[in-house]
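K.L.:
Sharing a sequence plus its predicted fold:
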Amino acid sequence: MTPSEYEFLKRFLKERSGLVLSDDKQYLVESRLVPVARKTGIDTLSALVSALQRGGNAALASNVVEAMTTNESFFFRDKTPFEHFTNTMLPAMLDKRSKTRSFKIWCAAASTGQEPYSLGICLREAGAKVAGWRVRILGTDLSTEVLEKAKAGIYSQFEVQRGLPIQMLLKYFTQQGDLWQINPDLRAMIEWRKLNLLENFSHLGEFDIVFCRNVLIYFDQQTKIDILQRIAKLMPEDGFLVLGAAETVVGLTDAFQPVPGQRGLYQPKQPAARAVPRYAVAGGLTGV
């Protein structure tokens, strides 16, 4: 791949996905795009770049973006956010939403689904506390391939061993040979949609809790600011935003403020402009 071809790919990926690649990542691009070229019958990476430059091949463009998107995820990843959910966010929702007995969660960049399913397990483990409540969990991602895996809820032995306690595995999964599938009632709690965070997402409606972890680190500063400000518009004043351990709102936006003593947890700092009326999302809510 020539330097000019790599520069084109850097611009292409930033425009399509927000991914910012440094000059020393050419090896990574080549290793991930060679299989894409082979799968589509293209002989070389130079030919693949030429095809992208000509345009008109939406499938190829989508395959390139998906190949370069990091889809690392595992159950109860980093533990702390799920402790915050159980000990801080859920009690707050049970208190502040006692009249409607409902709230909504959005997992942005949900990848292969372990994060939304982990939250679903937390809700199931809450037992009688949430009995009769309606909770909607929406998982979105840029990649069609990972969303299909998330919908199926089927994971390898290696995947379920990463962060998932054995008692929860046996309680919420059914073994299928060498694979494990999440039980139907837990799968039914979650809705999946394809979504690019660079595009308008106001149509999703308002969310009480937003998990947007380990995705902002791949964007440049202005893109981070834009995404955070648009998320703030979808949240009520008493909502919660969860970011990854290496991410922060500090220095980016004053729309959120850290929750004292709760690493990676934030709340809206100022009244957020309402994009749509509360709970006006097609598809309704799913009962816990």
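P.N.:
Nice, I can see it. Residues are numbered from 1 along each chain as shown.
K.L.:
alpha carbons only for contacts and neighbour counts from here, please
P.N.:
OK.
K.L.:
Can you tell me how far Ala255 is from Lys233?
P.N.:
9 Å (Cα to Cα, to the nearest Å).
K.L.:
repeat for Glu30
P.N.:
According to Cα to Cα, Glu30 and Lys233 sit 38 Å apart.
K.L.:
Equivalent analysis for Gly251, please.
P.N.:
Here Gly251 is placed at a distance of 18 Å from Lys233 (Cα to Cα).
K.L.:
who has more neighbours, the two?
P.N.:
When neighbours are counted by other Cα atoms under 10 Å, Gly251 and Lys233 differ, and Lys233 comes out ahead with 21 against 8.
K.L.:
Provide a list of residues in contact with Gly113.
P.N.:
The contact partners of Gly113, by Cα atoms under 8 Å, 6 or more residues apart in numbering, come to 73, 139, 146-147, 149-151, 153.
K.L.:
My error: substitute Leu33 in the last question.
P.N.:
45, 64, 67-68.
K.L.:
Next up, a structure to set beside the first:
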Amino acid sequence: MTDAGFNEIARAIRAVSGLALSADKGYLLKARLAPMMKQRGLASLTDLASRLPTAEGPALLREMAEATTTNETSFFRDVTPLRQIAEVVLPELDAARPAGAPIRVWSAACSSGQEAYSLAMAAEEAGSRRRLDILGTDLSAAMVERARAGLYTAFEMERGLSTAQRTRWFREERSGWRVAEAVRRCCRFEVLNLLGDLRSLGTFDIVLLRNVLIYFDPPTKERVVAACAAHLAPDGVICLGATETLLGLQAPLAPVAGLRGVWRRA
């Protein structure tokens, strides 16, 4: 049976991060929040919910939002759209941009940074000479710190990377494998909530909004897509995950013919 505090906590988390938790996710929610509940001596979600109206409520809510964020990622995940961006979209944008101007990329919900670094590697492998300015953002401060460090475990290195890529783009250290400086200098990372104030971001040529919308309900999907599209250059593109689509949603974008998961202003 779902804890009586589930609905209140689910509503609070949804308001902060947009994550839609159905009623059958009570056990999952309690498992994700178990460490912070144990730390505070709380036995149930109801006990946790009772703390939300108190002075510690805002800090608790931020911690809950981070704890329930899914940080699944890997290098070159769903590689086809990344290759399309590197081999088709970047040359088009390069031809349309003045000499010396960087191509700005936003990796939204970047988790621990593999997506941002993968695109930087793919661009180099495709022969791109245009400077990339890649901004990775995530709700989780812990993930952003990992992304900034650019240090990955042996297990993470085995997911999506070839031996040649590992040799070319990483340096082995005692505590893991660190992304080479040539790749790291293209990327920077910041904590950002996609449902928050995005006005400071500026305009991007490419937005990677991959494997994010699957966690939202339709109204939240529309809100996030509209917010991202508002920061897209007129000829820029948004790239979605393999299982994501905007069909059936009110969105100011249309699919790009011949490119999988790539959308442009309608």
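P.N.:
Okay, I see it. Quick caveat, the model's predicted, so the values are computed rather than measured.
K.L.:
now the helices for the stretch 101-250 of the second structure?
P.N.:
Per DSSP state H, counting those that start in this stretch, the stretch 101-250 of the second structure carries helices over the ranges 114-125, 141-149, 154-157, 163-169, 181-184, 218-229.
K.L.:
and for the second one, what span of the first structure is it aligned with?
P.N.:
Meaning helix 141-149 of the second structure. Aligned by TM-score structural alignment, helix 141-149 of the second structure falls on residues 144-152 of the first structure.
K.L.:
with the second structure superposed, average distance for that stretch?
P.N.:
When the second structure is superposed, stretch 144-152 of the first structure averages 0.5 Å from its matched positions, counting by mean Cα distance after the TM-score superposition for the first structure.
K.L.:
residues making contact with that stretch?
P.N.:
Residues outside stretch 144-152 of the first structure that contact it (Cα under 8 Å, 6+ apart) are 71, 111-114, 140-141, 181, 187, 192-194.
K.L.:
and what of stretch 57-74 of the second structure?
P.N.:
12-13, 16-17, 19, 29, 32-33, 51-52, 111-112, 114-115, 139-141, 143, 156, 159-160.
K.L.:
at 7 Å instead, please
P.N.:
The contact list for stretch 57-74 of the second structure, computed with Cα atoms under 7 Å, 6 or more residues apart in numbering, reads 13, 16-17, 32-33, 51, 111, 114, 139-140, 156, 159-160.
K.L.:
how about the match of helix 141-149 of the second structure: buried residues?
P.N.:
By neighbour count on 16 or more other Cα atoms under 10 Å, the buried set for stretch 144-152 of the first structure is 144, 146-148, 150-151.
K.L.:
can you put those in CSV and add distance to Phe85 of the first structure?
P.N.:
Below are those laid out as CSV (distance: Cα to Cα, whole Å):
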residue, distance to Phe85 of the first structure
Thr144, 27
Val146, 24
Leu147, 23
Glu148, 26
Ala150, 21
Lys151, 23
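K.L.:
out of these, who's nearest Lys39 of the first structure?
P.N.:
Taking Cα to Cα as the measure, Lys39 of the first structure sits nearest to Thr144 out of these, at 16.7 Å.
K.L.:
related to what we said a few turns ago, from the contacts of Gly113 of the first structure, which two are the most distant?
P.N.:
That would be Ser73 and Lys151, which, of the contacts of Gly113 of the first structure, are the farthest apart (Cα to Cα) at 14.8 Å.
K.L.:
So Tyr6 of the first structure versus Ser111 of the first structure, what's the distance?
P.N.:
Tyr6 of the first structure is 26 Å from Ser111 of the first structure, by Cα to Cα.
K.L.:
Contact partners for Tyr218 of the first structure?
P.N.:
Each residue near Tyr218 of the first structure by Cα under 7 Å, 6+ apart is listed here: 19-20.
K.L.:
what residue of the second structure matches up with it?
P.N.:
Per TM-score structural alignment, Tyr218 of the first structure is aligned with Tyr215.
K.L.:
ok, for the aligned residue in the second structure for Leu241 of the first structure, nearest residue in space, not its chain neighbours?
P.N.:
Using TM-score structural alignment as the criterion, Leu241 of the first structure maps onto Ile238 of the second structure. Counting by Cα to Cα, 6 or more residues apart in numbering, the nearest residue to Ile238 of the second structure once its immediate chain neighbours are dropped is Val207, at 4.6 Å.
K.L.:
so how far is whichever strand in the second structure runs longest from its chain's centroid?
P.N.:
Secondary structure of the second structure per DSSP state E: the longest strand is strand 232-240. Remark: strand 232-240 of the second structure is offset 16 Å from the chain centroid, using Cα atoms, centre = their mean, to the nearest Å.
K.L.:
Identify the residues contacting that strand?
P.N.:
In contact with strand 232-240 of the second structure (Cα under 7 Å, 6+ apart) are residues 203-211, 261-265.
K.L.:
which one among those gets closest to Trp169 of the second structure?
P.N.:
Distances from Trp169 of the second structure to those, taken as Cα to Cα, are shortest for Leu208 (21.2 Å).
K.L.:
Hmm, that closest one is touching Arg104, no?
P.N.:
No - in this structure, Leu208 of the second structure is not within contact of Arg104 by Cα atoms under 7 Å, at 11.2 Å.
K.L.:
Is Pro53 of the second structure within a helix or a strand, and which one?
P.N.:
Assigned by DSSP states H and E, Pro53 of the second structure belongs to no helix or strand.
K.L.:
ok so, going back, in helices, which of the contacts of Leu33 of the first structure fall?
P.N.:
The helices, defined by DSSP state H, take in 45, 64, 67-68 from those.
K.L.:
Counterpart of Ser162 of the second structure over in the first structure?
P.N.:
Per TM-score structural alignment, the equivalent position to Ser162 of the second structure in the first structure is Pro165.
K.L.:
any idea how far Thr86 of the first structure is from its match?
P.N.:
In terms of Cα to Cα, Pro165 of the first structure sits 16 Å off from Thr86 of the first structure.
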